[in-house]
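K.L.:
Below: sequence and its predicted model.
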Amino acid sequence: MTSLLQPGYAPFIMAIGIMIAVGVLEGLTLLFGFSVTGHAGNFIEHHFEIDHTGAGAETGVVAQFLGWLHIGRVPFLILLVLFLTGFAVTGLLLQSIMQALFHFMLPPWLAACLALPLSLLFVRKMGKPIGRLVPQEESSALSEIDFIGRAVRIVTGQASQGNPAEARFVDEFGQAHYVRIEPDDAGQVFVRGQTVLIVARVSGSLFRAIKSPRHDG
């Protein structure tokens, strides 16, 4: 056991600690009916405009890479656990082999760099089949088209046409969604705290909205 405390193992023992901490945090938040990892996964999916529909929407390199890792298709908690597990196991095995064969360990940063791509490949290969075994939350069935007609509140920035701001709404399943909003009318400006009504989808997580007739300002 004391051998695991050697500096060469540090990044991988830390990954195990993070995994335990995430599990505890997820369990605590679920007691209040809220999934912190579900929220994080939803935010990442919409922030980077990850599109799994195959509709031909243009996406950036980061979005394509995150989509390759099944983010937005498989529960984020599963992907995070797979990554941390793959990283920890790969790194511990690598350093153990180096110690057994050559009687020294790689510097922690170098071992971590070597373990990282293998752990990402592990997420890619294992994420989809494992994700199929875990029931998806009902709210995951909500598509971007279903966002049209919903009232959302501007949470960051000031929105004008061509300069979207981030908005948030909570669906009927209690799941929070984050979208980018710009006015449908070129002459309008939406400010933080204002509630607006989504009327059209532009692309990815970008939507057009009008002033909500149910709310002032």
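P.N.:
Good, I have the coordinates.
K.L.:
from here on, contacts and neighbour counts on C-alpha atoms
P.N.:
Will do.
K.L.:
show me where this protein has helices.
P.N.:
Taking DSSP state H as the criterion, the chain carries its helices at 10-30, 36-47, 61-68, 76-102, 108-133.
K.L.:
Tell me which of those sits nearest to E166.
P.N.:
E166 sits nearest to helix 36-47 of all the helices of the chain, at 9.0 Å, using CA to CA.
K.L.:
From the contact counts, what lies against the closest one?
P.N.:
Applying 3 or more CA pairs under 8 Å, 6 or more residues apart in numbering; DSSP states H and E, we find helix 36-47 packed against helix 10-30, helix 76-102, strand 176-183.
K.L.:
mind listing what's buried in that helix?
P.N.:
For helix 36-47, burial by neighbour count (16 or more other CA atoms under 10 Å) applies to 36-39, 41-47.
K.L.:
just stretch 93-103 next, same as before
P.N.:
Quick answer for stretch 93-103 (16+ other CA under 10 Å): 94-96.
K.L.:
Surely G131 is in contact with I78?
P.N.:
Yes: the pair G131 / I78 is scored as a contact, 7.2 Å apart, by CA atoms under 8 Å.
K.L.:
And here is the other one:
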Amino acid sequence: MGGPLPRTSSVPAADWPAGPPRPAPSGGEAIGPLEGRDWPIWRLWDSLRPRHVAAAQATLLLSFLWMPALLPVASRLLLLPRALLSMASGSPPLPSPASGSGYVPGSVSAAFVTCPNEKVAKEIARAVVEKRLAACVNLIPQITSILCSPSFSDLFSYEWKGKIEEDSEVLMMIKTQSSLVPALTEFVRSVHPYEVAEVIALPVEQGNPPYLHWVRQVTESVSDSGTAPSSA
């Protein structure tokens, strides 16, 4: 083989990491880490060892440089199991209030009531607004309702033997505070001509913050009193 390989590091040999003991060339005791350097295989080891040290130092430096960039990704990965758990349970995550709006999702509701005609709908709408049970009521005329009309015997059995009916009605869309829905329902039941009045309320999760604030402001006095107004 050729002559000794050139050194790639200026570090004195005494400061290099100790390698494994060299076997003796022809029996006898093993040669120490710094002996037997004239063997070609150990000369190759000594020439490559500083390169491994430099590569390890470069890898360590890069890890410190990339750590700040990887922190946001790591934080998102930590939240991933919670999101997957919400999806698996079928329950959507709770909405957070819009930034700077001050509106609490669900604190305002939209209630829907059907009436037999426009005259009855207007009377009920005016009454709930005057009593501050609602801030606003929209009337949608000429809707078509298709429903089952139960017979008297249906009320005492598990079989539904009523006939299918089709009627023209007026739909009321009422905006109010969610805390006033029970009082609103009780009032509608007391003045509605139907024996079983339809009152369905859905919480409002998002919307125009000034409008939602206005709905709460108009109905605030009734909400604070904690008493349902009379039907008179």
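P.N.:
Thanks, I have it. Values in this document were obtained by computation on a predicted structure and should not be read as measured data.
K.L.:
And the TM-score between them?
P.N.:
Superposed pair, TM-score by TM-score structural alignment, normalised by the length of the first structure: 0.20. Supporting alignment: 78 aligned residues with a CA RMSD of 5.7 Å.
K.L.:
Nearest approach to T195 of the first structure belongs to which of the helices of the first structure?
P.N.:
Proximity to T195 of the first structure (CA to CA) singles out helix 36-47 among the helices of the first structure, at 19.2 Å.
K.L.:
Deepest in the core, which of the helices and strands packed on helix 36-47 of the first structure is it.
P.N.:
Of these, the one with the most neighbours on average (mean count of other CA atoms under 10 Å) is strand 176-183, at a mean of 24.
K.L.:
What helices and strands are in contact with the longest helix seen in the second structure?
P.N.:
Using DSSP H, we find that the single longest helix of the second structure is helix 40-89. Contacting helix 40-89 of the second structure under the criterion 3+ CA pairs under 8 Å, 6+ apart is no other helix or strand.
K.L.:
Check which element follows that helix along the chain.
P.N.:
Remark: after helix 40-89 of the second structure, the chain's next helix or strand is strand 108-115, criterion DSSP states H and E.
K.L.:
after that following strand comes which helix or strand?
P.N.:
Using DSSP H and E, the helix or strand that follows strand 108-115 of the second structure in sequence is helix 118-130.
K.L.:
Are we agreed that I164 of the second structure is in a helix?
P.N.:
No: looking at I164 of the second structure with DSSP: H, G, I helix; E, B strand; the rest coil, it is strand, so not inside a helix.
K.L.:
what's around it, how many residues?
P.N.:
The number of residues packed near I164 of the second structure is 10, by other CA atoms under 10 Å.
K.L.:
Spatially nearest residue to it, not counting backbone neighbours?
P.N.:
Closest residue to I164 of the second structure apart from its sequence neighbours, by CA to CA, 6 or more residues apart in numbering: C148 at 4.6 Å.
K.L.:
which one of the buried residues of helix 36-47 of the first structure is nearest L197 of the first structure?
P.N.:
Among these, and counting by CA to CA, the member closest to L197 of the first structure is H46, at 18.0 Å.
K.L.:
Tell me if I'm right that the closest one and I181 touch.
P.N.:
No: with contacts counted by CA under 8 Å, H46 of the first structure stays clear of I181, the gap being 11.8 Å.
K.L.:
ok, and the closest non-adjacent residue to A167 of the first structure?
P.N.:
Closest residue to A167 of the first structure apart from its sequence neighbours, by CA to CA, 6+ apart: I154 at 4.1 Å.
K.L.:
My guess is that neighbour contacts R168. True?
P.N.:
Yes: I154 of the first structure is in contact with R168 according to CA under 8 Å; the separation is 6.5 Å.
K.L.:
Can you pick out the residue with more neighbours from those two?
P.N.:
I154 (24 against 19).
K.L.:
How much space separates the more buried one from L133 of the first structure?
P.N.:
36 Å (CA to CA, to the nearest Å).
K.L.:
Likewise for L79 of the first structure?
P.N.:
Distance of L79 of the first structure to L133 of the first structure, computed by CA to CA: 13 Å.
K.L.:
Assign a three-state SS to the residue nearest to I164 of the second structure, would you?
P.N.:
Here C148 of the second structure is recorded as strand under three-state DSSP.
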